[in-house]
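Engineer: Got a sequence here, can you model it:
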Amino acid sequence: MMIDEVPLSTIDLTTTDARPLISLAGPGDYFALLKPRVMSLVVLTAVVGFLAAPGEMNPILGSVSLLAIALGAGGAGALNMWYDADIDRIMSRTANRPVPAGRIARESALAFGVALSALSVMLLGLASNWFAAGFLAFTILFYAVFYTMGLKRRTVQNIVIGGAAGAFPPMVAWSAVTGGLAWESFALFLIIFLWTPPHFWALALFKMKDYGAAGIPMLPNVSGAASTRRHIFVYSVILAPVGVLPFWLGIAGPIYGAMATLLGVQFVVHAYRVLRMADEDIAMRPAKSLFGFSIVYLFALFGLLLLSTIAAAEFGIHVL
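Structural biologist: As a prediction, this is how the structure comes out:
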């Protein structure tokens, strides 16, 4: 009997290890492998790195370089989903991703991630310089190998150290323009690096069961909720003044400085509410509120930096 004579309802399209026997993947599934929400943050922070860096870059080569950084982030995301398919299947937040849901085979996700990563590094090297390309390659390896394969399942400090991977893109962009690095680019890195732990620990507080079932040693599961709340508050207090560093270093204007200060104070207020949250608070509204605000905070900060750098290019001074 030919396969097209068999009713589709009688065909098992997936195996128990979530590898499709008949390809169910559409363009949207491959796009989902890129982790588009993470990629949007990478693109925003990279654009700020490009515009804040001293010097100029050909607009076409700059656009290609930005595309390369975005593809590198997407490739790293695909490699992360390839390796983490087993635990993604267990967690409610990630169970519907293309690989654990059985729409894309793990081997396809691996090939897609490797191809995108290699393409991104080559593109950046050809469009800008090989120092930036090497930095991008290091970033991809740091996230896909050092964090995903090494730290995530082994240490409670997984998010702290692994968060560096998400903080590198503005430095990569800076090096694409200048061929090197500077303290200003490190300040952009530091903002994202310090933001990552309170952001993800807030999530981990109300997703403890998911992380526990997946066997991931997140701070609340290992050290308890009270210790996690204290860590969130300490990181938030450190983050608030660091968020103002671009103003003090001269890559943003007074409006950015004032807004970054206000946003930092709000971040600390949210973190204090988490600190004071009762252990028996099942709803965990303060943690959910901090998690939501932390996203607004980072996008607002880099959105303001973007406007400030554009205004500086237009008027010659940092009016924003």
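Engineer: all contacts plus neighbour counts: C-alpha atoms, from now on.
Structural biologist: Noted.
Engineer: So for the top helix by length along the chain, what gets flagged as buried?
Structural biologist: If you go by DSSP state H, the chain has its longest helix at helix 285-315. Under the neighbour-count criterion of 16 or more other C-alpha atoms under 10 Å, helix 285-315 has 286-291, 293-294, 297-299, 301-312 buried.
Engineer: next one: stretch 126-142
Structural biologist: 127-137, 139-142.
Engineer: Restricted to helices, list those.
Structural biologist: Judged by DSSP H, the buried residues of stretch 126-142 include 127, 130-137, 139-141 as members of helices.
Engineer: wait, doesn't residue 82 sit right on residue 114?
Structural biologist: No. At 10.6 Å, residue 82 and residue 114 do not qualify as touching, with contact defined as C-alpha atoms under 8 Å.
Engineer: my hunch is that residue 271 is in a helix, does that hold up?
Structural biologist: Yes. Using DSSP: H, G, I helix; E, B strand; the rest coil, the assignment for residue 271 is a helix.
Engineer: who's in contact with it?
Structural biologist: In this structure, residue 271 makes contact with 229, 232-233, 236, 290, judged by C-alpha atoms under 8 Å, 6 or more residues apart in numbering.
Engineer: any idea how far it lies from residue 229?
Structural biologist: Shown here: residue 271 relative to residue 229, a distance of 8 Å by C-alpha to C-alpha, to the nearest Å.
Engineer: Between all of the ones in helices among the buried residues of stretch 126-142, which two are at the greatest distance?
Structural biologist: The largest distance within these, taken as C-alpha to C-alpha, falls between 127 and 141 and amounts to 20.8 Å.
Engineer: I'd like to know how many residues surround residue 214.
Structural biologist: Residue crowding around residue 214 was assessed by other C-alpha atoms under 10 Å; the count is 16.
Engineer: Find the nearest non-adjacent residue to it, please.
Structural biologist: Nearest residue to residue 214 in three dimensions, chain neighbours excluded: residue 87, at 5.3 Å (C-alpha to C-alpha, 6 or more residues apart in numbering).
Engineer: Quick check: that neighbour touching residue 153?
Structural biologist: No. Under the criterion of C-alpha under 8 Å, residue 87 makes no contact with residue 153, lying 10.0 Å away.
Engineer: please give me the structure for this one as well, since I'd like to look at both together:
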Amino acid sequence: MAFEVTKTEALDGGEVRDFVALLKPRVMSLVVFTAVVGMLAAPGGIHPVLGVVALLAIAVGAGASGALNMWYDADIDAVMRRTSARPIPAGRIQPAEALGFGLTLAGISVMVLGLAANWLAAGLLAFTIFFYAVIYTAWLKRWTAQNIVIGGAAGAFPPVIGWAAVTGDVSLAPVLMFLVIFTWTPPHFWALALFARDDYARAGIPMMPNVAGDASTRRQIFAYALLLAPVGLAPYLFGFAGPAYGIAAALLGAEFVRRAFVLLRRGDAERHRAAKALFGFSIVYLFALFAVLLGEALLRPWGWA
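Structural biologist: Okay, here's the model as predicted:
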């Protein structure tokens, strides 16, 4: 991450970039993107200024979740190679500062979203922050190998929140977007866990490969890929998305299944390479699907989608 430095470069106090790093900007980018899709795909409309304010509130809420996650996970971040340079374990920000920062941002984001949009969207944002920071981070992550299966709900809520910010309700369309992200999350993170297994073992996190073994994890990734393919098509099958999305979902879903099958069949010497390839493609898969949804939403007023 661009904001990370080594422990030998630790500062006496946190700089702006360290507090930005607490927000997990890369994770926030996915949250903001899917929330934008939810907002623009929703029927009706919202005043542009209020829409921007609502989107910023959702982004800040996502950042608050990241800060609270880093505060609680500082002990395991310190022993994991890929997270040891984060601001808290590196000593650049004190835990109490991160906690106060996260709680303040959480409160502000929920209040602003309620005032700019509506209180249903604000309530969903509050629940998402709570779910990620408490249910997932403080409980599921350290307790069960199903942590990412259940905890993935937190990352699947942004398009629902974006939709609710515009319409004031929740219907089938945002639920389908939720299900796409929710089903995508386990194979995405388990692919990462396959080549980061030693890091998770060092921290004592019960990720699937560490608990059930690599072979079982690869079988479960393949099973989820088979499930994700039709779930990814669901917005088109239920009439929410257009033919461009249907074609993209079919092709991307088939490629996801193919790559998961390659991972399933690879021997021990090649599985890390196949896992990294699937992990990288999974990011492309989700961004591409929501990019097509976004394109169709933008073109729909002109009758082009």
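Engineer: sorry, back to before: what residue of structure 2 matches up with the residue nearest to residue 214 of structure 1?
Structural biologist: Under the alignment (TM-score structural alignment), residue 87 of structure 1 pairs with residue 76 in structure 2.
Engineer: distance of that match from residue 83 of structure 2?
Structural biologist: Note on residue 76 of structure 2: its distance to residue 83 of structure 2, by C-alpha to C-alpha, is 8 Å.
Engineer: ok, now residue 258 of structure 2?
Structural biologist: For residue 258 of structure 2, the distance to residue 83 of structure 2 under the criterion C-alpha to C-alpha works out to 31 Å.
Engineer: likewise residue 14 of structure 2?
Structural biologist: Looking at residue 14 of structure 2 against residue 83 of structure 2, where the rule is C-alpha to C-alpha, the gap reads 17 Å.
Engineer: Looking at the two now, which is surrounded by more residues?
Structural biologist: Counting neighbours by other C-alpha under 10 Å for residue 14 of structure 2 and for residue 83 shows that residue 83 has the greater number, 20 against 17.
Engineer: these two touch, right, that one and residue 73?
Structural biologist: No. Residue 83 of structure 2 sits out of contact with residue 73 when judged by C-alpha under 8 Å, with a separation of 10.0 Å.
Engineer: Quick one: map residue 194 of structure 2 onto structure 1.
Structural biologist: By TM-score structural alignment, residue 194 of structure 2 lines up with residue 205.
Engineer: residue contacts, its match?
Structural biologist: Contacts for residue 205 of structure 1 were tallied using C-alpha under 8 Å, 6+ apart; they are 220, 225, 228, 284, 287.
Engineer: Confirm that it sits in a helix.
Structural biologist: Yes. With the criterion set as three-state DSSP, the secondary structure at residue 205 of structure 1 is a helix.
Engineer: Quick check: it vs residue 274 of structure 1, distance?
Structural biologist: Residue 205 of structure 1 sits 10 Å away from residue 274 of structure 1 when distances are taken as C-alpha to C-alpha.
Engineer: Find residues that contact each of the two.
Structural biologist: Shared between the contact lists of residue 205 of structure 1 and residue 274 (criterion: C-alpha under 8 Å, 6+ apart) are residues residue 287.
Engineer: and the ones in helices among the buried residues of stretch 126-142 of structure 1 as TSV, adding distance to residue 120 of structure 1?
Structural biologist: Putting those into TSV (distance: C-alpha to C-alpha, whole Å) gives the following:
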residue	distance to residue 120 of structure 1
127	10
130	12
131	14
132	11
133	8
134	11
135	12
136	8
137	9
139	12
140	10
141	13
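Engineer: and which of those residues is nearest residue 39 of structure 1?
Structural biologist: With C-alpha to C-alpha as the yardstick, the closest approach to residue 39 of structure 1 among those comes from residue 140, at 12.8 Å.
Engineer: now for that closest one: what does it line up with in structure 2?
Structural biologist: Under the alignment (TM-score structural alignment), residue 140 of structure 1 maps onto residue 129.
Engineer: Nearest spatial neighbour of its match, chain-adjacent residues omitted?
Structural biologist: Closest residue to residue 129 of structure 2 in three dimensions, ignoring its sequence neighbours and counting by C-alpha to C-alpha, 6+ apart: residue 65, at 5.3 Å.
Engineer: Residue 54 of structure 1 maps to what in structure 2?
Structural biologist: Residue mapping for residue 54 of structure 1 onto structure 2 gives residue 43, with TM-score structural alignment as the criterion.
Engineer: Its match: how many residues sit nearby?
Structural biologist: Counted with other C-alpha under 10 Å, residues neighbouring residue 43 of structure 2 total 12.
Engineer: was I right about it contacting residue 167?
Structural biologist: Yes. Using C-alpha under 8 Å, residue 43 of structure 2 is in contact with residue 167, at 7.0 Å.
Engineer: rewinding a little: between residue 82 and residue 114 of structure 1, which one's more packed in?
Structural biologist: Set residue 82 of structure 1 next to residue 114 and count neighbours by other C-alpha under 10 Å: residue 82 wins out with 26 against 18.
Engineer: The helix or strand hosting the more buried one vs structure 2, average distance?
Structural biologist: Assessed by DSSP states H and E, residue 82 of structure 1 sits inside helix 59-83. Superposed on structure 2, helix 59-83 of structure 1 shows a mean distance to its aligned partners of 0.5 Å (mean C-alpha distance after the TM-score superposition for structure 1).
Engineer: if I look at the equivalent of residue 35 of structure 1 over in structure 2, how far off is residue 31 of structure 2?
Structural biologist: Taking TM-score structural alignment, the alignment pairs residue 35 of structure 1 with residue 24 from structure 2. When C-alpha to C-alpha is applied, the distance between residue 24 of structure 2 and residue 31 of structure 2 equals 11 Å.
Engineer: Mutual contacts of these two, please.
Structural biologist: With contacts taken as C-alpha under 8 Å, 6+ apart, residue 24 of structure 2 and residue 31 have no neighbour in common.
Engineer: okay, the two: which has more neighbours?
Structural biologist: Residue environment comparison for residue 24 of structure 2 versus residue 31 gives the larger neighbour count to residue 31, 23 against 20, counting by other C-alpha under 10 Å.
Engineer: Settle this for me: that one is touching residue 62, isn't it.
Structural biologist: Yes. The pair residue 31 of structure 2 and residue 62 passes the contact test of C-alpha under 8 Å, sitting 7.0 Å apart.
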